[in-house]
Structure formats: C-alpha cells, structure tokens
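In: Kindly return the folded structure for what I paste below:
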Amino acid sequence: MASRPGFSLECSLPNGRNLSTSEVDAWELKAARRGLLNLKTLLQGQPMLDLLAKQIEEGDAYFKSLIAKSNGQFKESRVDFRAKGITSSQFLEWFRIVDAKETPEGIRRFYLDIMAPAHPEHYALGPYPIGIVETIGQHICRVRIDNVVEVPDFVREYGDSTYNKKLPVTCYLDDGTVFFYGFQEIRDTEDGCDFRIRIIFPAASPQILFDEHAEHLAIEFRSWIAAAFGSRHK
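Out: Just a heads-up that it's a prediction; the model follows:
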C-alpha cells in the first residue's frame, strides 16, 4: 500500500483482494468529508463565527498590512477549466437556483448543501447578503462580496475578449477596506464551456497566498461545475 526505504505495507480484504493506495486514499477522503460536514453542521452560523472570531481579527490585521505594502498594485491567482456536457447558461442557471437565501433555512441549506461541500476551508457565510469565511494565505478571512459595484478598469484589463460572460466582484474586509477582486469569465464551446477563474490580490502578498488560492479555486469550482452537471442528470 505504501513504500519507502526500509518500510512496506500491504492491505487486503478477506476475499484476498489487495487494496491499492488510491482506494484507501479515496476512503479516507470520503470519511474526512463526512466528518468535516458533521462538524460544520453542528457549528453552522454564529457558533462557527464565534469560534473563529480571534482568528478573523488576526487575519484582518495581516491582510491590511499586505494592502498597505502593495501601494495599490495587484496580481492575479488563476485557474482555467474546460467542461464538457454543460453550457455556461446551464451552470449559471444552476448557481442562481441554489443561491436561494431569503429565509434562515434557505441560508442554512445554501451553506450546508453548496458552500460547505465545495471546499474544506469554507467555514461560514458571514453576516452579509453575500460573503464567506475561508482560509486565504494561511489566515482566516471574512469577506463581504459585492457583485453590483463596478470594478476598476485595471481589473477588467485582465479579461479575454473571447470570453463573453464576465462576472466581476469586489471583496471587502469587515471595515469596508477593499481586499481583492474576483473576475470570472465563461464562454461556450462546441461540447461544453470554458471557465477562467481569477482572484486579483494585493501584489505584496506572499507567493504562497497566490499558489494556495489557485488550489482553492480549483477545488471549489470543480465541485460546483460537477454539481451543476449532476443536477441535470439525476
């Protein structure tokens, strides 16, 4: 099952079938997701926010230091997807349908059914109409997301004219300080659609912030795109 100098390990079932490392890894991942969702369900909402309050405060101070050092300069963290079997309109329709948070139960279900499973470090929605508490650059961050306010021209300059659907957002810290921008683009292809998912962070942020948030985007959007496809093929 695993090997290294001086060590080896094999695992098998009573019927004699050997289990591969990837099989046991998949079982571990399934169990980890189930255990994490259980904890998130028990702590959903204000209990989670209370638990993370000190870390959120520390994160705010850290992120403000990055903003100050950046002197208004930004740099992107980005991943691209090519999806088959689902169009851009079908994905956006799914996301509008699941984003139904008019009631406390709607908020709870949106978090537990959509946000919590999409990434292990989606901790809570936060006290805003649109927002999330998650890990960014190894620090806990509570951001308020505004998808109505116009983003600066330099954000749109990251765009690709071949992508016809553009979803820009501005993301703020608790006190209203602009922390980063999101600029997602989608275009249809012959057999599906392409996604270009980017977050534009203060340029003085350490490289690990850009690298790990690319990992974050890859995990969460893979989950959402797959869920949108799955909702059409139940």
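
In: Every contact and neighbour count from this point should use C-alpha atoms.
Out: OK.

In: Show me where the protein has its helices.
Out: Along the chain, counting by DSSP state H, helices occupy 21-43, 46-70, 88-98, 104-110, 116-118, 153-156, 207-231.

In: I'd like the distance from the shortest one to the chain centre, please.
Out: To tie it back to what came earlier, the one meant is helix 116-118. Here helix 116-118 is found 8 Å from its chain centre; the criterion is Cα atoms, centre = their mean, to the nearest Å.

In: One more: the second one?
Out: On the basis of Cα atoms, centre = their mean, helix 46-70 is displaced by 18 Å from the centre of the chain it belongs to.

In: And for the last one?
Out: Centroid displacement of helix 207-231 relative to its chain, using Cα atoms, centre = their mean, is 5 Å.

In: Second input sequence below; structure requested for side-by-side comparison:
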Amino acid sequence: MTLGTAASVRIAGETDDRNIDRYELASARRALRLIKGNLGDRLHALVGAEIAVGNAFFRDHVRRSGGEQVTGTLTIEARGLTAAAFSAWMIRAFTREDVLIAAQPEHYLMDMADPRGPHIVETLGEHVVGFRMGGWDESEVPGGTDRRHSLLTLDDDGTVVGSVSTSFREADHGMTAELSVTLPATSAPEAVEQHLQHFSVEFRSWMLLAAAETGEGSR
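Out: This is a model prediction of the structure:
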C-alpha cells in the first residue's frame, strides 16, 4: 500500500461501496421509523428547547432582512410516475402522519389535523424550527400546470418566515416537480440550500412510495 492512500472499504468483487451505502440507508430508515413511531408526540417535546432557539434565530433574520427575501428552486424528475397520479396520491398522503414523518429524517412533527393549519417541526438550515403552513394558494402557470404556494409562519408568535411552492408537470419520462423555498435574505444561501436538499429527500421518498402504491412504477 502506498503511504498517503485514502482508506476505502467495499464488498469483495464490487468496484465501490455504493451497495454498502444503500444498506446503511435502508437500516437508518428502519431505525428512524421504529424510534419515531414509538416516541410519537413525545418526539416534539424532546426537541422543544431546540425549537425555541431555531424560531428565535429566524425571527431575528426576518427583522434583519427588512422584508427582503431569497428564493431557491430545485427541479426533480420521476420516471414511471405521472404528475396526475402523484398529485392525487399526495392529497391522500397528507392525511397519513406515518408517511409524512417517514419521508425525511429531520421531520419531527407533521400534524396535518391541527385546525390552525398543518403544524410542522423540521430543520431549516442548521436549526430546528416549528411552523404552520397556510392554505395552498393555487394559480395556473404556463403549460396548464397548477402551482401551489403556501406561507410559513412560526408556531410561537405567527411571524411570517417565508413560503414554499410546488408545481408538478407531466413529462415524456413521467413527471417533473419544481420545488421552491423562500426565506429571509440574511439567512440565505445556507438555509435555502439546505432546504432544497431537504426537498430532494422527502419528495423522492414520496414519489417512490406513490409509484409503488398506485402501481404506476410497474407499468
């Protein structure tokens, strides 16, 4: 072995460690599903101190930004799944707390039954934040695609901290999803970039599950 060569590990006969990564990801998902399922609402209480810090952090950025915001957008593609099928599946999925919690490791609370609006606790940037999603404002965009837009308000004092928007479009390969997040300008670009990464994980989880449950992926 040459001195200075970086260490690596792989299964004998394979060219890299991608399969080990897959196995680790599957194990991590099983572990989180078990832990989150057993903790239930207690998980929210466990991160209460972190939520207070995170909400204060973004409230300060709202003040410092003076109304200026920054938006980041991510486009992801799904094969073997139509936009129509996914949109219909998502409407049903938003009544299934287990599906919503499991989609992203940093989903700590996804209470869609709250009469004041969906109550979510997740990570924004480097902070755990509690917020409520407003009702989806729907508008038509070119190509006949419905874009849905929702304001995010901090759950402790109602400060508008930003917004998210989604649009799903049919494509030859299946569908594309355009996902956007808007946050106070002084918290960008780190928080915006982190949440685009967050989007990629949760929407891939939902799209793969939608394809499996609708049978579209097997056609």
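
In: Now the TM-score, please.
Out: Comparison of the two superposed chains (TM-score structural alignment, normalised by the length of structure 2) gives a TM-score of 0.85, and 211 aligned residues with a Cα RMSD of 2.5 Å.

In: which stretch among the helices of structure 1 comes nearest S77 of structure 1?
Out: Among those, helix 207-231 comes nearest to S77 of structure 1, with 5.1 Å by Cα to Cα.

In: so where is that closest one in structure 2?
Out: The aligned range for helix 207-231 of structure 1 in structure 2 is 189-213, by TM-score structural alignment.

In: how about that stretch: buried residues?
Out: For stretch 189-213 of structure 2, burial by neighbour count (16 or more other Cα atoms under 10 Å) applies to 191-193, 195-196, 198-199, 202-211.

In: Same question for stretch 172-185 of structure 1.
Out: 172-174, 178-185.

In: What is the equivalent residue in structure 1 for I51 of structure 2?
Out: By TM-score structural alignment, I51 of structure 2 lines up with I56.

In: Now do the contacts for its match.
Out: I56 of structure 1 is in contact with 139-142, counting by Cα atoms under 8 Å, 6 or more residues apart in numbering.

In: Who wins on neighbours among those?
Out: Neighbour counts for these (other Cα atoms under 10 Å) peak at R142, which has 29 neighbours.

In: That residue and I132 touch, don't they?
Out: Yes - with contacts counted by Cα atoms under 8 Å, R142 of structure 1 reaches I132, the gap being 5.9 Å.

In: what do those two both touch?
Out: Shared between the contact lists of R142 of structure 1 and I132 (criterion: Cα under 8 Å, 6+ apart) are residues G126.

In: For F74 of structure 1, what is the corresponding residue in structure 2?
Out: Using TM-score structural alignment, the equivalent of F74 of structure 1 in structure 2 is Q69.

In: Hmm, that match is touching V181, no?
Out: No - with contact defined as Cα under 8 Å, Q69 of structure 2 does not count as touching V181 (10.1 Å).

In: For these two, work out which one has more neighbours and name it.
Out: Using other Cα under 10 Å, the more surrounded residue of Q69 of structure 2 and V181 is V181, with 24 against 17.

In: Can you tell me the closest non-neighbouring residue to that one?
Out: Spatial nearest neighbour of V181 of structure 2, chain neighbours left out: V164 (4.5 Å); criterion: Cα to Cα, 6 or more residues apart in numbering.

In: swap in M110 of structure 2?
Out: If the residues on either side of it in the chain are set aside, M110 of structure 2 comes closest to I120, at 4.7 Å by Cα to Cα, 6+ apart.

In: ok, how many other residues are close to the aligned residue in structure 1 for P118 of structure 2?
Out: Following TM-score structural alignment, the counterpart assigned to P118 of structure 2 within structure 1 is I130. Neighbourhood size, I130 of structure 1 [other Cα under 10 Å]: 15.
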